[in-house]
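Visitor: sequence first, then the predicted structure, then my questions.
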Amino acid sequence: MTAELASILDFIRYGASRFAAAGLTFGHGYDNALDEATQLVLHALHLPHDLNPVYGQARLVAAEKAAVLALFERRINERKPACYLTGEAWFAALSFKCDERALVPRSPIAELIEAGFEPWRNGRPLNRVLDLCTGGGCIAIASAHYLPEALVDGVDLSDAALGLAQENADRLLVADRVRLLKSDLFNELTGETYDLIVTNPPYVTRAEVEALPDEYRHEPESGLIAGEDGLDLALRILRDAPNFLNDDGFLICEVGESERALVNLFPQVPFIWIEFKVGQMGIFLLEKVDLLTWHNEFAVVAKERGL
């Protein structure tokens, strides 16, 4: 079989066919078998992820073929996301170190970061930014990269995730402007205030996690589950965020598929559901004034849930 496969394109096509036949799930940086096979082939060959297509007909030597096929077999047999196999994930056009200490970066918030949070920022200064539930640091670090004037705090409860985030801050040369803190959301941030709080907290229900494909079981469960409706962390953030925002500050929060549950809980709250290039993705914006206006409602529901 290896004699019949010769070029980079041969192996990409073969990998995509194998992945489709094996029923793999794609959702960790790549959404289809062809793109994932491409990245695994290029990684195995130590080639850049954006290799010029003109090299597609380049032929592999025996050792390279063996390396590519071994990576394909691991992807199929272990059901491990490709980013964990390569150790690299791309977020906001930046290369991040990626391993099982944190979720694979894949939030559409990347699109907002690359745009400097416009038009929602509306020209406001963003001198201090907070990324809650930073995981491997992608949102905090990318924000520092695209907002060179900003000092960014990245907060997480996991020591392992914070270790990975520090490695990424060093990797992307923003460690002087990114401070990483261990905290259960706002608990250790007394006295701090920010122009923007941006967060992609856990928002998946336990029932949904139990039904997820095997690929997701390699990720830390603590980065996914957030109560019966996926809103336990979001409710705490909504309740407490105004205490940590400057007067003209605003909150951007991802709740994914829990959007419907949030709207059902608070049908009168003027959530701004942000539209992305691919449509609405369960990410809302609220200004501090709105967080204050509806604070009692957020606090009551949080208290009812024992949060």
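Guide: Nice, thanks for sending it over. Since we're looking at a predicted model, the values are computed, not measured.

Visitor: CA atoms for contacts and neighbours, from now on please.
Guide: Fine.

Visitor: for Gln196, what are its contacts?
Guide: No Gln there; residue 196 is Leu. Counting by Cα atoms under 8 Å, 6 or more residues apart in numbering, Leu196 makes contact with Leu126, Arg128, Val129, Leu130, Leu245, Gly249, Phe250, Leu251, Ile252.

Visitor: where exactly do the strands run in the stretch 51-200 of the chain?
Guide: Taking DSSP state E, counting those that start in this stretch as the test, the strands found in the stretch 51-200 of the chain are 88-91, 94-97, 128-132, 151-156, 178-182, 194-199.

Visitor: before we move on, the earlier item: can I get the contacts of Leu196 in CSV with neighbour count and distance to Thr205?
Guide: As requested, the contacts of Leu196 are arranged in CSV below (neighbours: other Cα atoms under 10 Å; distance: Cα to Cα, whole Å):
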residue, neighbour count, distance to Thr205
Leu126, 19, 33
Arg128, 22, 32
Val129, 24, 28
Leu130, 27, 25
Leu245, 23, 28
Gly249, 24, 30
Phe250, 23, 26
Leu251, 22, 23
Ile252, 22, 21
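
Visitor: for comparison:
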Amino acid sequence: MTAELATIIDFIRFGASRFSAAGLTFGHSYDNAMDEATHLVLQTLHLPHDLSPAYGQARLTAAERSSVLELIERRVSERTPVAYLTGKAWFAGLEFLSDRRALVPRSPIAELILAGFSPWLDDREVIRALDLCTGSGCIGIAMASHNPDWLVDLVDISDEALALARENIAYQQVGDRVRALASDLFAGLEGQRYELIVSNPPYVTEQEFDALPAEYAHEPKLGLTAGADGLDIALRILLDAPQYLSDDGVLIVEVGESERALAELLPSVPFNWVEFDVGQMGVFVIDRADLIEHGESIRAAQRS
């Protein structure tokens, strides 16, 4: 069956067909079979993701055919996310190293970064920013890459994730402005202050985790789960963030499907839920002043 495949387009089409027929789950950087197959084929051939369609009819060598077909079959049989198979993922217009030490980069916060965090930062100057629960480092590194005047700290509790983040700092050549620090949330950041704190923390409930498709089993559980309601980490961030934000600082946190639970738990807190191109996706923005004003409600929610 595969003997008839010859060109780049042939292999992309074949991969997409195999992925669709196998009923794979798409949620790690791509949301459809065709885009995922395109990423797999072009990465395996060491070609740019924006390759001109004019090269689509280029024919693969025997060695290239073998490499591409092997990864297509592994994607189907192992349900391994394509970023882990190729070792690369795209986020906010940048290429990152990706492997099982951290979640595959895929946060909607990428859209905020590319938009300059408008309108939330339109009238604010950012000197220092923090990427809390950084994982691969993609959010913080992208913030630094798109904002050359910012100094950015990346923080995670996982030594393995931090090792990958440091590799990505070097890969994106931002080591003069970005550093990776080991810390359990804010515990190791005594005395640090930031104009902007951004976090994509774990927010999957234990029940949701047990029902996740097989692809997610390849990712570290530490980066996914956060208690019975998915809010264990988010509540800690809300409670402690004011100590590490500048006077007019801003906190941005992704809580995904736990958005409703958070809004119901803290109905008086003025969360600004971000509308993305594809709609609301569980990311809120809140000022330091509002966090302080509602500190007691947040503290009570954390104890409950």
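Guide: Thanks, I have it. For clarity, every value in this text was computed on a predicted model and none was experimentally measured.

Visitor: re the thing from before, save the strands of the stretch 51-200 of structure 1 as a markdown table, and put in distance to Val209 of structure 1 too.
Guide: Supplementary listing: the strands of the stretch 51-200 of structure 1 in a markdown table, determined by distance: least, Cα to Cα, whole Å:
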| stretch | distance to Val209 of structure 1 |
| --- | --- |
| strand 88-91 | 22 |
| strand 94-97 | 25 |
| strand 128-132 | 21 |
| strand 151-156 | 21 |
| strand 178-182 | 25 |
| strand 194-199 | 20 |
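
Visitor: which stretch among these comes nearest Ala110 of structure 1?
Guide: Ranking these by their distance to Ala110 of structure 1 (criterion: Cα to Cα) puts strand 88-91 first, at 6.3 Å.

Visitor: which helices and strands sit right next to the closest one?
Guide: Using 3 or more Cα pairs under 8 Å, 6 or more residues apart in numbering; DSSP states H and E as the contact criterion, the elements in contact with strand 88-91 of structure 1 are strand 94-97.

Visitor: sorry, back to before: okay, among the contacts of Leu196 of structure 1, which ones form the most distant pair?
Guide: Arg128 and Ile252 (14.2 Å).

Visitor: neighbours of the residue lying closest to Ala150 of structure 1 once chain neighbours are set aside, how many?
Guide: Nearest residue to Ala150 of structure 1 in three dimensions, chain neighbours excluded: Asn127, at 4.3 Å (Cα to Cα, 6 or more residues apart in numbering). Close neighbours of Asn127 of structure 1, defined as other Cα atoms under 10 Å, add up to 14.

Visitor: what's the answer for Glu160 of structure 2, then?
Guide: Residues near Glu160 of structure 2, counting by other Cα under 10 Å, number 14.

Visitor: tell me which residue is most central in structure 1.
Guide: Pro105 (3.3 Å; Cα atoms, centre = their mean).

Visitor: next up, the contacts around it.
Guide: So, once contact is read as Cα under 8 Å, 6+ apart, Pro105 of structure 1 ends up touching His28, Gly29, Ala89, Trp90, Phe91, Gly136, Cys138.

Visitor: over to Ser67 of structure 2?
Guide: Thr44.

Visitor: over to Leu154 of structure 2?
Guide: Leu130, Asp131, Leu132, Cys133, Thr134, Gly137, Gly140, Ala165, Val178, Arg179, Ala180, Leu181.

Visitor: now those residues as CSV including distance to His294 of structure 2?
Guide: As requested, the contacts of Leu154 of structure 2 are arranged in CSV below (distance: Cα to Cα, whole Å):
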residue, distance to His294 of structure 2
Leu130, 22
Asp131, 23
Leu132, 21
Cys133, 23
Thr134, 26
Gly137, 30
Gly140, 27
Ala165, 34
Val178, 32
Arg179, 32
Ala180, 31
Leu181, 29
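
Visitor: what about the longest helix in structure 1?
Guide: With residue count as the measure and DSSP state H as the assignment, structure 1 has helix 62-78 as its longest helix.

Visitor: mean deviation of it from structure 2?
Guide: Helix 62-78 of structure 1: mean distance to aligned residues in structure 2 after superposition is 1.3 Å, counting by mean Cα distance after the TM-score superposition for structure 1.

Visitor: quick check: Ser17 of structure 1 vs Thr86 of structure 1, distance?
Guide: For Ser17 of structure 1, the distance to Thr86 of structure 1 (Cα to Cα, to the nearest Å) stands at 20 Å.

Visitor: neighbour count: those two, which is higher?
Guide: Using other Cα under 10 Å, the more surrounded residue of Ser17 of structure 1 and Thr86 is Thr86, with 17 against 14.

Visitor: the more buried one is in contact with Val41, isn't it?
Guide: No: shown here, Thr86 of structure 1 and Val41 do not form a contact pair, counting by Cα atoms under 8 Å, at 10.1 Å.

Visitor: can you get me a residue count around the residue nearest to Gly191 of structure 2 when sequence neighbours are not counted?
Guide: Counting by Cα to Cα, 6+ apart, the nearest residue to Gly191 of structure 2 once its immediate chain neighbours are dropped is Tyr244, at 7.5 Å. Other residues near Tyr244 of structure 2 number 20, with proximity taken as other Cα under 10 Å.

Visitor: what's near enough to touch the counterpart of Leu71 of structure 1 in structure 2?
Guide: With TM-score structural alignment as the criterion, Leu71 of structure 1 lines up with Leu71 in structure 2. For Leu71 of structure 2, the residues meeting the contact criterion (Cα under 8 Å, 6+ apart) are Leu40, Leu85.
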